[in-house]
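Engineer: Here's my sequence, what's the structure:
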Amino acid sequence: MPKKLKIILINISFLLIGILLIELIFGGWFNNSNQLSNLGIIRDAKFQFDVSHLYDTKNPTITYSRDKFGLRGISSFNQPEKINILTVGGSTTDQRYIDDSKTWQEVLEKAYKTNNEEVYISNAGVDGQSTYGHLKSFELWFSKIEKLQPEIIIFYVGINDFYRISSDSEYDNIQQLENRGLKSHIKDKSVIYNVYRKLKGIQKAKKHEVGHHKIDFSTINYTKESVIDEKLIDLYSIKNLEAFKSRLNKLIAYSEKMGAIPIFITQPAFTYKIRNGEVFGIEEVKYLEEKYAYNGVGYYKLLNKLNEVIREVSEPVLVIDITNDEDWKAEDFYDYYHMSEVGAEKLGNKIYEKLHQIEFVK
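Structural biologist: Just a heads-up that it's a prediction; the model follows:
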């Protein structure tokens, strides 16, 4: 065997052995704890963050805690059997930079207690998750938490599914979901794949400005003019909406299997604002897949297309519309999508009022 070829083969062997060791040590092949970590689920941890660079607050150092099950919530901490309402969503549900005591879930729970109703609400939001990730949460996370039997599951969804045009997930096909093969299990358990997925997600979040950062809204121009590529509307309807519908149906099925009632809350953003029935959106034109143009009003229209799908798959009474409320202000957000403490308080109180309009929830 030529010497150069022998050296190459030896190096490849060491590389493969290294990959195997990394997967065995850090992957989820034999350790469910690693599997959850790879999916971005933080457990048994407490962090303190300085949020003065994001929004104005009297106490700029906030506490962010997760219990041993990976759930966030003060009164039900490490006590999943107490949970009446489980909230599921992405970063706007997680609220990484809002104090434990001031998340919209805590505001909602306090509203119940103020009215002499003992309700325990837990936060299962995961930064960056779309409805793809929520399905994984049911399969790999919630099902492993003993005594977790919420009566209601609130899904706060829409924004993280906005940017998915292509139908590229196993969850676009429910039949495929029920009969998943080796490829799906590798994705679930492989630490290397999940590091790649996280890096790709960070890059995508930065590109579409959905990561956490401060925006000075006094410098943002809003317009009534709508910019939206007609091809984008057609493509969105054909690919994204049908796939979104499939995932929502599966989330409903998973919720009902747990004995819970699924309630959906549509999401607001400050890429647009509604005043006296008129929609104003940011003037800046952005692009999906680097070729389909839209501005703030176009974003609003596409977001409401996702909301229409939510109403289609769920009972109308179980959908709470927040997207189209007119009272959102710049002070409620620190960027286009994430709320400040002021916004979280407003959202929690809104949800309480609207939940109480649902007769059986009372």
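Engineer: contacts and neighbour counts: CA atoms only from here.
Structural biologist: Noted.
Engineer: which residues touch the residue most central in space within the chain?
Structural biologist: Closest to where the C-alpha atoms of the chain average out (Cα atoms, centre = their mean) is Gly90, at 1.6 Å. Taking Cα atoms under 8 Å, 6 or more residues apart in numbering, we find Gly90 in contact with 125-130, 156-157, 160.
Engineer: any chance you could map the helices in the stretch 251-362 of the chain?
Structural biologist: Ranges of helices within the stretch 251-362 of the chain are 296-313, 341-355, based on DSSP state H, counting those that start in this stretch.
Engineer: and the first one, what does it pack onto?
Structural biologist: Contacting helix 296-313 under the criterion 3 or more Cα pairs under 8 Å, 6 or more residues apart in numbering; DSSP states H and E are the following elements: helix 241-257, strand 272-275, strand 278-282.
Engineer: Asp229 is nearest to which of the ones you listed?
Structural biologist: strand 278-282 (15.4 Å; Cα to Cα).
Engineer: this one next, for a side-by-side:
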Amino acid sequence: MRTSFLKIILTNSAFFFLFIFLSELFLGNWLKISPVQTIPNALYKVSEKYDGSHLYNLKEPFIINYSRNKDGYRISGSSNNKKNILTIGGSTTDQRYVSDGETFQDYIYKYLKGEFNIINGGVDGQSTLGHIYSIERWHSKTLNKKNIDTILFLIGVNDIKFVSSEQNKLYINMDDLSIVSRIRFFISNRSFIYKKLKTLKNKFTLSNDKVKKLEIGHGAKLNYINNNQLKEYITLEKYNDNSTNYYYYLFKKLLLTTKEIFPKAKILVVQQQDPKCKFNNQLEFVPTINNYELAGKSWDKQDVISYCQSLGNIFRIQENVLNESDNFKNVTKVRMFIDYPVPKNGFYDGLHTNKIGSKFIADYLFKFIKE
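Structural biologist: Model (predicted):
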């Protein structure tokens, strides 16, 4: 009897809250929705503090200051400056655990002596699929198209899931645009009740100084192979056209969409460096680690080799798209994965850079931006 009564209460409570949420969705048109609120995993109007001591293997707290404005951007520069460079990518562009003022965008801004604002539009976990959605639904709505001089894409790693079902299992799809995901993100950004419950949760879970815990996906454990052993390069396997056609058209759509919406902007496609895979050229690589652990999942050497194979094929597909049409002659390709400009001490895990790595990236990209 008691169990049945409890079920009735829980069922009615669920229907009550569902009714409230639906009422807010369909009757709450007076609430204003920012374009960035429709982008999965994008943050806006935040000023957070993170303790990065675990990432950086420090015994004392290491406070990281992270902020985004009302439009969802980290801005290096002044609101009065009408010349802008927009950077788009995933977590390696976002740099959640690098403090404001120490990102690669901040360094580039200083190198350009304030001539351009550098707009950080990175979204943790976002792939080319999400970049297209962001170009169409976010950047085109919030930015003055005439004032965007250059758009820089730092991409590669998050696209692996499009060419390898095996590697796809290792990733959470952070730019899932399914109906269920859209409804979930829509509710999380629009519901008054949801926001109040989240505020109450943060009040009890965060410490007094509002320092947040680190999120899953950062802080991997790995050991690099001795440089003397990095001699035998592996030849990249030929990819299956049938399994990679989707990414081929996805990347092509990204470029065409960008050119259509920002016709005057220069486009830089930066094929990002992954410290786990050292490429000798476009067809040869060597894994730099034997094993790897991230978010509770362990990779052995064969997993790393498979990963590098997929990453190399992503860059080959990009190359094919860029070479096939005169439409992309003005797109600059930057082979960062071959040049390998960031040293080992520039990463705090198997992919993400610290402030040392940020400066190396800025030094490397600056010459391409100035061309």
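Engineer: What TM-score do the two superposed chains give?
Structural biologist: Once superposed, chain against chain, the TM-score is 0.70 (TM-score structural alignment, normalised by the length of the first structure); 316 aligned residues with a Cα RMSD of 4.4 Å.
Engineer: Could you dump the helices of the stretch 251-362 of the first structure into CSV with distance to Phe138 of the first structure added?
Structural biologist: Output for the helices of the stretch 251-362 of the first structure, formatted as CSV (distance: least, Cα to Cα, whole Å):
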stretch, distance to Phe138 of the first structure
helix 296-313, 19
helix 341-355, 23
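Engineer: Those: which one's closest to Pro150 of the first structure?
Structural biologist: For Pro150 of the first structure, the closest of the helices of the stretch 251-362 of the first structure is helix 341-355, at 15.8 Å, according to Cα to Cα.
Engineer: separation between the equivalent of His338 of the first structure over in the second structure and Asn323 of the second structure?
Structural biologist: With the correspondence set by TM-score structural alignment, His338 of the first structure lines up against His352 in the second structure. Counting by Cα to Cα, to the nearest Å, the gap between His352 of the second structure and Asn323 of the second structure amounts to 30 Å.
Engineer: In terms of neighbours, single out the busier of these two.
Structural biologist: Neighbours were counted for His352 of the second structure and for Asn323 using other Cα atoms under 10 Å; His352 has more, 23 against 12.
Engineer: Quickly find the element holding the nearest residue to the more buried one once chain neighbours are set aside.
Structural biologist: Once flanking residues are discounted, His352 of the second structure sits nearest to Thr92: 5.7 Å by Cα to Cα, 6 or more residues apart in numbering. Here Thr92 of the second structure sits within helix 91-94, counting by DSSP states H and E.
Engineer: Which part of the first structure matches that helix?
Structural biologist: Helix 91-94 of the second structure covers residues 91-94 of the first structure once aligned (TM-score structural alignment).
Engineer: For Lys238 of the second structure, give its distance to Ile338 of the second structure.
Structural biologist: In terms of Cα to Cα, Lys238 of the second structure sits 18 Å off from Ile338 of the second structure.
Engineer: More neighbours: which of these two?
Structural biologist: Ranked by neighbour count (other Cα under 10 Å), Lys238 of the second structure and Ile338 place Ile338 first, with 19 against 10.
Engineer: how about that one, what's its partner in the first structure?
Structural biologist: In the first structure, Ile338 of the second structure lands on Asn324 (TM-score structural alignment).
Engineer: Tyr132 of the first structure is in contact with Lys245, isn't it?
Structural biologist: No. Tyr132 of the first structure lies out of contact with Lys245 (Cα atoms under 8 Å); the separation is 11.6 Å.
Engineer: Between those two, which contacts overlap?
Structural biologist: Joint contacts of Tyr132 of the first structure and Lys245 (Cα under 8 Å, 6+ apart) do not exist.
Engineer: residues contacting the residue nearest to His352 of the second structure?
Structural biologist: Contacts of Thr92 of the second structure were listed using Cα under 8 Å, 6+ apart, and they are 122, 124, 154, 351-353.
Engineer: Which of those residues fall in strands?
Structural biologist: Using DSSP state E, the members of the contacts of Thr92 of the second structure that fall within strands are Leu154.
Engineer: Of the contacts of Thr92 of the second structure, just say which sits nearest to Val334 of the second structure.
Structural biologist: Closest to Val334 of the second structure, out of all of the contacts of Thr92 of the second structure and judged by Cα to Cα, is Leu154, at 9.4 Å.
Engineer: pretty sure the closest one contacts Gly89?
Structural biologist: Yes. The criterion here is Cα under 8 Å, and Leu154 of the second structure meets it with Gly89 at 5.1 Å.
Engineer: okay, those two: which has more neighbours?
Structural biologist: Between Leu154 of the second structure and Gly89, counted using other Cα under 10 Å, Gly89 has the larger neighbour count: 27 against 22.
Engineer: Longest helix in the first structure, please.
Structural biologist: Using DSSP state H to define each element, the first structure has its longest helix at helix 3-26.
Engineer: for it, packing partners?
Structural biologist: helix 191-207.
Engineer: And the helix it packs on, what's buried?
Structural biologist: 191-194, 198, 205 (16 or more other Cα atoms under 10 Å).
Engineer: from these, which is closest to Glu256 of the first structure?
Structural biologist: Using Cα to Cα, Asn194 comes nearest to Glu256 of the first structure of those, at 28.9 Å.
Engineer: State the distance from the closest one to Ile174 of the first structure.
Structural biologist: Using Cα to Cα, one obtains 23 Å as the distance from Asn194 of the first structure to Ile174 of the first structure.
Engineer: same thing with Glu290 of the first structure?
Structural biologist: Between Glu290 of the first structure and Ile174 of the first structure the computed distance is 29 Å (Cα to Cα).
Engineer: more crowded one of these two?
Structural biologist: Legend: neighbour count by other Cα under 10 Å for Glu290 of the first structure and Ile174, higher for Ile174 (15 against 7).
Engineer: So what does that one match up with in the second structure?
Structural biologist: With TM-score structural alignment as the criterion, Ile174 of the first structure has no equivalent in the second structure.
Engineer: Give me the contact list for stretch 104-111 of the first structure.
Structural biologist: Here stretch 104-111 of the first structure makes contact (Cα under 8 Å, 6+ apart) with 73-74, 87, 100-101, 119-123, 344-349, 351-352.
Engineer: Buried ones among those?
Structural biologist: The buried subset of the contacts of stretch 104-111 of the first structure (16+ other Cα under 10 Å) comprises 73-74, 87, 100, 119-123, 344-349, 351-352.
Engineer: what's the neighbour count on the residue mapped onto Gly296 of the first structure from the second structure?
Structural biologist: Superposed on the second structure with TM-score structural alignment, Gly296 of the first structure falls opposite Val304. By other Cα under 10 Å, the residues close to Val304 of the second structure number 21.
Engineer: from memory Thr257 of the second structure sits against Ile132, does it?
Structural biologist: Yes. With contact defined as Cα under 8 Å, Thr257 of the second structure counts as touching Ile132 (7.1 Å).
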